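S.K.: Provided below for reference: sequence and predicted model.
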Amino acid sequence: MAIGVIGGSGLYEIEDLQNVRTESVVTPFGDPSDQFMIGSLGDTELVFLPRHGRGHRILPSQLPFRANIWAMKKLGVERIISVSAVGSLKEKIEPGHAVIVDQFIDRTRGHRQSTFFGDGIVGHVTFADPTCHYLGETLIEAVKET
């Protein structure tokens, strides 16, 4: 199973990735943010994409979300870890801390296409649990080991 990593501001590559190759993917939603870096980290196949493109050239409001996700799926990705450089309203969470979210508020709703449904395809996706519990627990255990 391949794991996708979408890097936010400041994360444009994964240094320890082995046997790296790059791949471009054509999607029905336009071009993804950049080429994908595909390689292995230990026994895990990773597919990496810098969200804003290498050189940080794509504004947050212009990100091709659907193209990025569609391309990840086409490359065999089954789970995605998205890394973001954001702040916190909690003083206990200082810059540099890792936070693994289990809920969030989508403030982009209404400002961009946010679904693969439409044009005769109807789907009802719950947002009650918007993140993968298994992946969250796995990340928590990995952080404890470091």
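M.R.: That came through fine.
S.K.: going forward, measure contacts between C-alpha atoms and count neighbours the same way
M.R.: Noted.
S.K.: Distance from stretch 85-100 to the middle of the chain?
M.R.: Taking Cα atoms, centre = their mean, to the nearest Å, one finds the center of stretch 85-100 at 18 Å from the center of the full chain.
S.K.: Equivalent analysis for stretch 105-122, please.
M.R.: That offset, for stretch 105-122, works out to 17 Å (Cα atoms, centre = their mean).
S.K.: how long is that stretch end to end?
M.R.: Taking Cα to Cα, to the nearest Å, stretch 105-122 runs 23 Å from one end to the other.
S.K.: again, but for stretch 105-118
M.R.: Using Cα to Cα, one end of stretch 105-118 lies 22 Å from the other.
S.K.: which residues sit against it?
M.R.: With contacts defined as Cα atoms under 8 Å, 6 or more residues apart in numbering, stretch 105-118 is touched by 61, 65-66, 123.
S.K.: Spit out the contact partners of the residue of the chain most remote from its centre.
M.R.: What lies farthest from the middle of the chain is residue 120; by Cα atoms, centre = their mean that is 27.3 Å. Going by Cα under 8 Å, 6+ apart, residue 120 touches no other residue.
S.K.: for comparison:
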Amino acid sequence: MKTMIGVIGGSGLYEIEGLEGAKWQTVETPWGPPSDDVLTGTLNGVKMAFLPRHGRGHVQSPTSINYRANIDALKRLGVTDVFSVSACGSFREEMAPGDFVIVDQFIDRTFAREKSFFGPGCVAHVSVAHPTCPRLGAAARAAAEAAGVTVHDGGTYLAMEGPQFSTLAESKLYREVWGCDVIGMTNMPEAKLAREAELCYASVAMITDYDSWHPDHGEVEITEIIATLMGNADKARDMVARLPALLGPEREDCPHGCDKALEYAILTQPPARNETLVAKLDAVAGRVLNR
């Protein structure tokens, strides 16, 4: 199998020098339109696909993003490995603005989003005990370190609904009681859907602020977040540009089983399956539904 790297993040990540055959593609999905067209190309012999999570011009809120369409579109294009790059707040003094965190756990506090491709007529349960792929996490860490970034290996991401930032009480709860490390609004249900689609998934949190818990930081200021995020843009592009060389053009099966997540997950027996829903699952679950 050939490697195809998918990157979900801000539009600035896609301005990578050396991307050959770059073109924007419109991808239709049975779940509706994704956030934007997908920029595809080849970098160092490896196919790439870039999807602006909020759409070019930042037109989608964290809640209005069509996460199912985004993941389906990448799977439909042939993506095998997904890297999520997103701005996050930090609950840890040592995880400072400008640092990157390779996330390996989540607490999902979102409540207004479609969180599964499956449902009545085709029921499936996948494991998200370990919601990110260690192989991709190691590649992201190596690429970020080579780009000169201070990287923290491992961290728990609190996914909040938004679009407002946390209250002080919430920030203290997530930090002091729940032991979370970073907070963001977009990696859930993205990570869960990637697992259902049998895509390896890694999450890179770019720290922009200390949320509202920090006594010397005060309330989150959007102007400060944007300034820090813009300062990280070059390093983020550098990190992404190094990924093809680390993963290579030829892809073996995932040693952690991410690409076989549906092997025993679908419980609805074939005669009882809803044909309309099964048809919508052609890209996501075709490997197991069509055999």
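M.R.: Done, it's in. As the structure is a prediction and not an experimental result, all values here were calculated from the model.
S.K.: about what we covered before: max pairwise distance over the contacts of stretch 105-118 of the first structure: which two?
M.R.: Using Cα to Cα, the two most remote members of the contacts of stretch 105-118 of the first structure are 61 and 123, lying 24.6 Å apart.
S.K.: Mind naming the longest helix for the first structure?
M.R.: The residue-count maximum for a helix in the first structure (DSSP state H) belongs to helix 133-145.
S.K.: after superposition, how close is that helix to the second structure?
M.R.: Its aligned residues in the second structure lie a mean 1.7 Å from helix 133-145 of the first structure after superposition (mean Cα distance after the TM-score superposition for the first structure).
S.K.: Can you spell out which helices and strands pack onto that helix?
M.R.: For helix 133-145 of the first structure, there is no helix or strand it packs on, judged by 3 or more Cα pairs under 8 Å, 6 or more residues apart in numbering; DSSP states H and E.
S.K.: quick one: the helices in the first structure?
M.R.: Going by DSSP H, the first structure shows helices at 65-74, 133-145.
S.K.: Mean neighbour count and distance to residue 86 of the first structure added to the ones you listed, as CSV?
M.R.: What follows is the helices of the first structure, written out as CSV (neighbours: other Cα atoms under 10 Å; distance: least, Cα to Cα, whole Å):
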stretch, mean neighbour count, distance to residue 86 of the first structure
helix 65-74, 19, 18
helix 133-145, 11, 18
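S.K.: would TSV of those with distance to residue 4 of the first structure be doable?
M.R.: Shown next, in TSV, are the helices of the first structure (distance: least, Cα to Cα, whole Å):
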stretch	distance to residue 4 of the first structure
helix 65-74	7
helix 133-145	12
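S.K.: And those helices: which comes nearest residue 16 of the first structure?
M.R.: Using Cα to Cα, the helices of the first structure put helix 133-145 closest to residue 16 of the first structure, at 16.1 Å.
S.K.: Contacts made by the closest one with the rest, please.
M.R.: 79, 100-102.
S.K.: Now the terminal residues of stretch 8-18 of the first structure, how far apart.
M.R.: End-to-end distance for stretch 8-18 of the first structure, by Cα to Cα: 21 Å.
S.K.: in that stretch, what counts as buried?
M.R.: 8-9, 11-14, 17 (16 or more other Cα atoms under 10 Å).
S.K.: what residue is smack in the middle of the second structure?
M.R.: Taking Cα atoms, centre = their mean, the second structure has its central residue at residue 84, 3.3 Å away.
S.K.: Now name the helix or strand holding residue 287 of the second structure.
M.R.: Element membership for residue 287 of the second structure (DSSP states H and E) is helix 282-289.
S.K.: Verify the stated contact: residue 26 of the second structure with residue 35.
M.R.: No: in this structure residue 26 of the second structure lies outside contact range of residue 35 using Cα atoms under 8 Å: 10.5 Å.
S.K.: Which of those two has more residues huddled nearby?
M.R.: Using other Cα atoms under 10 Å, the more surrounded residue of residue 26 of the second structure and residue 35 is residue 35, with 22 against 13.
S.K.: what lines up against the more buried one once you look at the first structure?
M.R.: Alignment of residue 35 of the second structure against the first structure is given by TM-score structural alignment, with residue 33 as its counterpart.
S.K.: got the contact list for the residue lying closest to its match once chain neighbours are set aside?
M.R.: Nearest residue to residue 33 of the first structure, sequence neighbours excluded (Cα to Cα, 6 or more residues apart in numbering): residue 53, at 5.1 Å. Residue 53 of the first structure makes contact with 12, 33-34, according to Cα under 8 Å, 6+ apart.
S.K.: so which of these hold up in the second structure?
M.R.: Retained in the second structure: 33-34, out of these (criterion both residues aligned by TM-score structural alignment, their matches' Cα atoms under 8 Å).
S.K.: Just the closest of the contacts of residue 53 of the first structure to residue 127 of the first structure, please.
M.R.: Closest approach to residue 127 of the first structure among the contacts of residue 53 of the first structure (Cα to Cα): residue 33, at 25.1 Å.
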